[in-house]
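J.: need the 3D shape of this:
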Amino acid sequence: MMADSTNPLVSVIIPVLNGERTINDCLVSLLAMDYPAPLREILVVDNRSTDRTAQIVKAHPVRYVWEQQRGVATARNTGIEASHGKILAFIDADCVAGTGWLRELVQGFKNDPQIGAVVGDTVAYPPETQAQRYMAKRNPFWQMPHVRSPELPWFHVASTAFRRGVFSEIGLFDPLLVACEGVDFSRRFFKNKHFKVAYNPRAMIFHRHRLTAIDLFRQYQAYGRGMAALCHKYPEEISWGWRRELRAYADLLTSALALGRAAIGSKKALEPKEASYRYLDLVRKTGARVGFTYGLFRNEFKRG
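T.: You can find the predicted model right below:
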């Protein structure tokens, strides 16, 4: 595969773990993109799946790579090292790419050689469950407010493309992080003055949110552990502390009591949709707090 005069060779990297429910739709969407097929390679990095993921992937004209060590950071690193593209684009196995996703990402690199990353946008795949409808309403992966955050700018790696030289300059994803590896990588990217980021909302993917409340709890528990690990890794830059954590738990308790009063003692009953959203909000916050507290204790124990 060789680049032409206008379009570079692009590698699309997809980490996957037990993704039999979603990986086929992801690959079908990538193969249907309007970017020239000879100028793209699609790599699926299987992170020790035990379901039918491998069988599904191998039915498509894509590269299949096995990674024995679990962890999305490790899987992405394996994809980077196995890839050949000048531009590396990332998408997750539970996402579907828009037809112009890759073309729009690549376009962002053409006008400025200092652009090291082009960030697309992520919107909700049509929801099937109440948990998915709740997350679609929250829209947590909308990139613009994160990229432009004055305190801790970051980007959602799934729907972002990088020049290969970025990884040579600032390193790979941290394999020790169970979550928030993208936030960590973003921090290193934004601290490097050689690169700039471009935001192109026309480069769009569609994300399948977690199906159930327990799935949502587990997702945010992992996010909480990841943020605790970042606080431990960068104590001078990301301050938190036990007092702030106690205030967060107090806020969580207030939310729980308010939901309980509304459900039991209110003369005006909540609409079912509003009640379920309040419940899922509590589930999400509880997962994050449990994960964060566990992560803080774990890191303090290691330090001690």
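J.: make it CA atoms for all contacts and neighbour counts henceforth
T.: Noted.
J.: start and end of stretch 23-40, how far apart?
T.: Start-to-end span of stretch 23-40 (Cα to Cα, to the nearest Å) is 18 Å.
J.: how distant is that stretch from the center of its chain?
T.: On the basis of Cα atoms, centre = their mean, to the nearest Å, stretch 23-40 sits 20 Å off its chain's mean C-alpha point.
J.: stretch 283-297 now?
T.: The mean C-alpha position of stretch 283-297 is separated from the chain mean by 18 Å, Cα atoms, centre = their mean.
J.: in that stretch, what counts as buried?
T.: Residues of stretch 283-297 classed as buried by neighbour count (16 or more other Cα atoms under 10 Å): 283-296.
J.: redo those residues as CSV? Include distance to residue 187 and secondary structure.
T.: CSV is the format used below for the buried residues of stretch 283-297 (distance: Cα to Cα, whole Å; DSSP: H, G, I helix; E, B strand; the rest coil):
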residue, distance to residue 187, secondary structure
283, 28, helix
284, 24, helix
285, 24, helix
286, 26, helix
287, 24, helix
288, 21, helix
289, 22, helix
290, 24, helix
291, 21, helix
292, 19, helix
293, 22, helix
294, 23, helix
295, 20, helix
296, 20, helix
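J.: check these and tell me the two furthest apart.
T.: Using Cα to Cα, the buried residues of stretch 283-297 span at most 19.9 Å, a distance reached by 283 and 296.
J.: just the buried positions in the longest strand seen in the chain, please.
T.: Ranked by residue count and defined by DSSP state E, the top strand of the chain is strand 196-207. Along strand 196-207, these residues count as buried under the neighbour rule (16+ other Cα under 10 Å): 197, 198, 199, 200, 201, 203, 204, 205, 206, 207.
J.: shouldn't residue 227 be in contact with residue 292?
T.: Yes - in this structure, residue 227 is within contact of residue 292 by Cα atoms under 8 Å, at 6.6 Å.
J.: shared neighbours of those two, anything?
T.: Counting by Cα atoms under 8 Å, 6 or more residues apart in numbering, no residue touches both residue 227 and residue 292.
J.: number of residues surrounding the closest residue to residue 197 other than its chain neighbours?
T.: Distances taken as Cα to Cα, 6 or more residues apart in numbering place residue 117 nearest to residue 197, at 4.9 Å, with adjacent residues excluded. Neighbouring residues of residue 117 were enumerated by other Cα atoms under 10 Å; the total is 26.
J.: now do whichever strand or helix holds residue 117: everything it contacts.
T.: Assigned by DSSP states H and E, residue 117 belongs to strand 115-124. By Cα under 8 Å, 6+ apart, the surrounding residues in contact with strand 115-124 are 101, 105-106, 108-109, 135-136, 139, 141-143, 155-156, 159-163, 166, 195-209.
J.: could you also give me the structure for this second sequence? I'd like to compare it with the first:
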Amino acid sequence: MSHEPATDYSIIIPAYNEAELLPATLERVNAVVAEITSHRGEVVVTDNDSTDSTGEIARRHGARVIEEPIRQIARSRNAGGKHSRGRYLIFVDADTLITAELLRQSLAALDGGDCVGGGTLIDARGDRTHAGWAVTVSVSSWNLLSICCNWACGAYVFCRRDAWEAVGGFDETYYASEEIHFSNALKRWGKANGCKFRVLRVHIATSMRKFHWYSPLRILGMCLRLVLQPSRMKSREGCGLWYERPES
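T.: This is a model prediction of the structure:
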């Protein structure tokens, strides 16, 4: 994969049927890109076999749209990365609102030359009245795990293009937890090349919609099955929490 970067960084958004939340995400991304005048950025949306107006919405907001017909989060991220032009890659989920401060810190870390990539901490956006305790516990637990294990959350991952290429991108044998495996791969590459992986301390807003779709006990049960049977992460059927949505 050889690229002549026309931009400093690419914001890559994998999206499957995100017509509801994608507009706000892209409006925020466009505002942040416009605010950071020190670097040139582009926005790429991977339309991951959507059946709604996701692709049309992305184009309307000025994003370059890549079509990926096979539904898989890792594959969708990699497709966007392959067609992007930036020397830095920033992967943002379609239900996540980034900030100018987060992008500024990410670019500064990568510009420093001793950072291979990283992630950041998360916060829950919107109404917490439904399963509020479960959201609070889940977010707090993940942030602690992210700091202790030095793992990026899937909602926001940034890295150098050369490192992404060197490790082969996100591992497409996984249908879930690919951001953890990618974090570990970047850490190994970084260690061999004198670079560190950093979890920034800027909180980003991301939706907790799974807690509105499913009960806390059902989510806990799904997660426990994956922990007890890690091989389930290598099939879409075993990762229904990420690939199934309740009927509207």
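J.: hmm, back to that, now the buried residues of stretch 283-297 of the first structure in TSV, with distance to residue 88 of the first structure?
T.: Formatted as TSV, those follow (distance: Cα to Cα, whole Å):
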residue	distance to residue 88 of the first structure
283	35
284	32
285	33
286	35
287	32
288	31
289	34
290	35
291	31
292	31
293	35
294	34
295	31
296	34
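J.: and of those, the nearest to residue 125 of the first structure?
T.: Proximity of these to residue 125 of the first structure was ranked by Cα to Cα; the top entry is residue 284 with 19.4 Å.
J.: what do we get in the second structure for that closest one?
T.: Mapped onto the second structure by TM-score structural alignment, residue 284 of the first structure lines up with residue 219.
J.: measure its match to residue 157 of the second structure for me?
T.: 24 Å.
J.: do residue 233 of the second structure as well
T.: 20 Å.
J.: could I get the buried residues of strand 196-207 of the first structure as a markdown table with distance to residue 47 of the first structure?
T.: Converted to a markdown table, the buried residues of strand 196-207 of the first structure look like this (distance: Cα to Cα, whole Å):
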| residue | distance to residue 47 of the first structure |
| --- | --- |
| 197 | 29 |
| 198 | 30 |
| 199 | 29 |
| 200 | 30 |
| 201 | 30 |
| 203 | 26 |
| 204 | 25 |
| 205 | 22 |
| 206 | 22 |
| 207 | 20 |
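J.: coming back round to it: which residues sit against the longest strand of the first structure?
T.: Here strand 196-207 of the first structure makes contact (Cα under 8 Å, 6+ apart) with 94-98, 100-105, 108, 114-125, 144, 159, 190.
J.: repeat for stretch 160-176 of the first structure
T.: 71-74, 76-77, 85-91, 105-106, 116-120, 181-182, 184-185, 188-189, 192, 195.
J.: the strands in the second structure, which residues?
T.: Assigned by DSSP E, the second structure shows strands spanning 7-15, 41-47, 64-67, 86-92, 96-97, 115-125, 156-160, 196-207.
J.: what distance do you get for the residue lying closest to residue 147 of the second structure once chain neighbours are set aside to residue 240 of the second structure?
T.: Once flanking residues are discounted, residue 147 of the second structure sits nearest to residue 199: 6.6 Å by Cα to Cα, 6+ apart. For residue 199 of the second structure, the distance to residue 240 of the second structure (Cα to Cα) stands at 28 Å.
J.: ditto for residue 109 of the second structure
T.: Distance, residue 109 of the second structure to residue 240 of the second structure, using Cα to Cα: 35 Å.
J.: who's more crowded, the two?
T.: Per other Cα under 10 Å, whichever of residue 109 of the second structure and residue 240 has more neighbours is residue 109, with 21 against 14.
J.: any idea how far that one lies from residue 182 of the second structure?
T.: 18 Å.
J.: before we move on, what about residue 128 of the second structure?
T.: Using Cα to Cα, residue 128 of the second structure is found at 30 Å from residue 182 of the second structure.
J.: out of those two, which sits in the busier spot?
T.: Neighbour totals were compared for residue 128 of the second structure and residue 182, and residue 182 leads with 22 against 15 (other Cα under 10 Å).
J.: nearest spatial neighbour of that one, chain-adjacent residues omitted?
T.: Per Cα to Cα, 6+ apart, closest to residue 182 of the second structure is residue 170, 5.5 Å.
J.: number of nearby residues for the one you found?
T.: Neighbours of residue 170 of the second structure using other Cα under 10 Å come to 24.
J.: can you list contacts of stretch 25-39 of the first structure?
T.: Taking Cα under 8 Å, 6+ apart as the rule, stretch 25-39 of the first structure contacts 1-3, 7-10, 42, 57, 60, 93-103.
J.: at 7 Å instead, please
T.: Contacting residues not belonging to stretch 25-39 of the first structure are listed as 1-3, 8-10, 93-97, 99-100, 102-103 [Cα atoms under 7 Å, 6 or more residues apart in numbering].
J.: for that stretch, buried residues please.
T.: For stretch 25-39 of the first structure, by 16+ other Cα under 10 Å, it's 25, 26, 27, 29, 30, 31, 33, 35, 39.
J.: out of the residues you listed, which are inside helices?
T.: 25, 26, 27, 29, 30, 31 (DSSP state H).
J.: export those residues as a markdown table, with columns for distance to residue 243 of the first structure.
T.: Listed next are those as a markdown table, based on distance: Cα to Cα, whole Å:
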| residue | distance to residue 243 of the first structure |
| --- | --- |
| 25 | 45 |
| 26 | 43 |
| 27 | 46 |
| 29 | 47 |
| 30 | 46 |
| 31 | 50 |
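J.: which of the residues you listed lies closest to residue 246 of the first structure?
T.: residue 26 (40.9 Å).
J.: got the contact list for residue 49 of the first structure?
T.: Residues counted as contacts of residue 49 of the first structure (Cα under 7 Å, 6+ apart) are 17, 18.
J.: how far away is it from residue 264 of the first structure?
T.: 44 Å.
J.: buried stuff in stretch 135-149 of the first structure?
T.: Within stretch 135-149 of the first structure, the residues that qualify as buried are 135, 136, 141, 142, 143, 144, 146, 147, counting by 16+ other Cα under 10 Å.
J.: show the end-to-end separation of that stretch, please.
T.: Span of stretch 135-149 of the first structure from end to end, Cα to Cα: 21 Å.
J.: now what about that stretch, what contacts it?
T.: With Cα under 7 Å, 6+ apart as the criterion, stretch 135-149 of the first structure contacts 121, 122, 123, 124, 153, 154, 155, 156, 209.
J.: go again with 8 Å.
T.: 119-124, 127, 152-156, 199, 209.
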